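# below are the sequence and a predicted model for it; my questions follow.
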Amino acid sequence: MRSFLFRLIGILEIAGGLYGAAGALHRLLRMGSTYDTLHAALALVAFGFVLVAGVLLVEGSERGVAFSRVAQLLQLPLIATPVFSYGLHAGAFLNVYTTMHLARPWLEWNFGTQGFALAIAGPSTARLGANLLAVLSWLVLRLR
């Protein structure tokens, strides 16, 4: 069961990392503004790391397990405030979040997707949350 779950996590990391890296590379090659180029370069590094972690995990490497734990922790927080925004998902997500003005939790999910958000500014309505799939994956990767 452990190897099946590790392979599933690795496949999602490979797919999301490859899809995200391809999109980031496309944005990087368009040569937009300095901010767009910096954002695309950071996204390329993040998705490249997730891709490498997934490949190493599928190969059965202990380094792959360690890298995949870090990759899952990078996908854990969802922060969208007027001052700072961050979010990353590769492969799939199951997000639970709340807006700061409404104390009502929201749940959203998607499979076969990628996303990267990093900004000094953000929406006027602050949202905070977590990627539950990343939490579950991180816990599975802790299995020995």
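Here it is on my side, so go on.
# please count neighbours and contacts with C-alpha atoms only from this point.
Fine.
# helix or strand right after the longest helix along the chain?
Looking across the chain with DSSP state H, the single longest helix is helix 2-29. Once helix 2-29 ends, the next helix or strand along the chain (criterion: DSSP states H and E) is helix 34-59.
# that next one vs helix 2-29, what angle?
Using axes from the mean of the first three to the mean of the last three CA atoms, to 10 degrees, the direction of helix 34-59 lies 160 degrees away from that of helix 2-29.
# show me how far helix 34-59 is from its chain's centre.
Put simply, helix 34-59 sits 10 Å off its chain's centre (CA atoms, centre = their mean, to the nearest Å).
# equivalent analysis for stretch 54-70, please.
With CA atoms, centre = their mean as the basis, stretch 54-70 stands 16 Å off its chain's centre.
# and if you look at stretch 85-95?
4 Å.
# the longest helix of the chain packs against which elements?
helix 34-59, strand 85-99, strand 105-119, helix 132-141 (3 or more CA pairs under 8 Å, 6 or more residues apart in numbering; DSSP states H and E).
# list the contacts for the residue nearest the centre of the chain?
With distances taken as CA atoms, centre = their mean, residue 89 lies nearest the centre of the chain, 2.5 Å away. With contact taken as CA atoms under 8 Å, 6 or more residues apart in numbering, residue 89 is in contact with 16, 75, 113, 114, 115, 116.
# thinking the fifth one is in contact with residue 92, fair?
No: Residue 115 lies out of contact with residue 92 (CA atoms under 8 Å); the separation is 9.5 Å.
# another one to put next to it:
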Amino acid sequence: MDLTVNGQPRSFEGEAEMPLLWYLRDELGLTGSKFGCGAGYCGACLVHIDGVASFSCVTPMSVAEGAEVVTIEGLSPDASHPVQVAWRELNVAQCGYCQTGQMMQAAALLAENPDPTDEDIEAVMSQNICRCGTYPRIRAAIKRAAGQEAG
């Protein structure tokens, strides 16, 4: 199978049903995407597949064949994506385990809807769980990344 990961052509010769998450972490060493629930409920493993936010723990490699996969490591070469900047500026992370998935979900939201309402943010971000409860800071960071809140 051939695919592109963070702009680099890659190939995979293993089991077609292996989760994309294991390929990214174990074979490519891209450990930003985390294993959380293993069932597509928590969002810690979230990546973009052809621009769509996707749970890599339940996505078999066969689905990624021919696709463009972007992980947190590929979102920006120097961590300058507006979402990453806003996360740092607002100190969003507490334990940090879920935050890469949160940022990938937020980046996908803003790519599709650059001016989201609170309701839009809630609807999309409710797919990601933060056990530390940083939801108010996550919402504020998304608004900052969207340019809705000053400094």
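Everything's here; your move. Note that the structure is predicted; figures quoted are calculated from it, not measured.
# TM-score of the superposition?
The TM-score (TM-score structural alignment, normalised by the length of structure 1) is 0.26; 69 aligned residues with a CA RMSD of 5.1 Å.
# got a markdown table for the helices and strands packed on helix 2-29 of structure 1, with distance to residue 20 of structure 1 too?
Shown next, in a markdown table, are the helices and strands packed on helix 2-29 of structure 1 (distance: least, CA to CA, whole Å):
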| stretch | distance to residue 20 of structure 1 |
| --- | --- |
| helix 34-59 | 6 |
| strand 85-99 | 7 |
| strand 105-119 | 6 |
| helix 132-141 | 17 |
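# ok, now how distant is residue 5 of structure 2 from residue 69 of structure 2?
5 Å (CA to CA, to the nearest Å).
# name the helices or strands packed onto the longest helix that structure 2 contains?
Longest helix in structure 2, counting residues (DSSP H): helix 99-112. Counting contacts by 3+ CA pairs under 8 Å, 6+ apart, helix 99-112 of structure 2 packs against strand 46-49, strand 52-55, helix 72-75, helix 82-89, helix 118-125.
# I'd like the ones you listed as TSV, with distance to residue 102 of structure 2 and mean neighbour count appended.
Output for those, formatted as TSV (distance: least, CA to CA, whole Å; neighbours: other CA atoms under 10 Å):
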stretch	distance to residue 102 of structure 2	mean neighbour count
strand 46-49	8	26
strand 52-55	10	21
helix 72-75	10	19
helix 82-89	10	19
helix 118-125	7	14
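# let's have these in CSV, adding distance to residue 141 of structure 2.
Output for these, formatted as CSV (distance: least, CA to CA, whole Å):
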stretch, distance to residue 141 of structure 2
strand 46-49, 18
strand 52-55, 18
helix 72-75, 16
helix 82-89, 5
helix 118-125, 11
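# for residue 140 of structure 2, which of those is the nearest?
helix 82-89 (8.4 Å; CA to CA).
# quick check: angle from the closest one to helix 99-112?
Using the same axes, to 10 degrees: helix 82-89 of structure 2 against helix 99-112 is 130 degrees.
# I'd like to know which elements helix 82-89 of structure 2 is packed against.
Secondary elements touching helix 82-89 of structure 2 (3+ CA pairs under 8 Å, 6+ apart): helix 99-112, helix 135-145.
# just name the most buried of the ones you listed.
helix 99-112 (a mean of 23; mean count of other CA atoms under 10 Å).
# okay, residue 5 and residue 69 of structure 2: which has more neighbours?
Higher neighbour count among residue 5 of structure 2 and residue 69: residue 69, with 25 against 22, using other CA atoms under 10 Å.
# ok, now how distant is the more buried one from residue 49 of structure 2?
Taken as CA to CA, the span from residue 69 of structure 2 to residue 49 of structure 2 is 5 Å.
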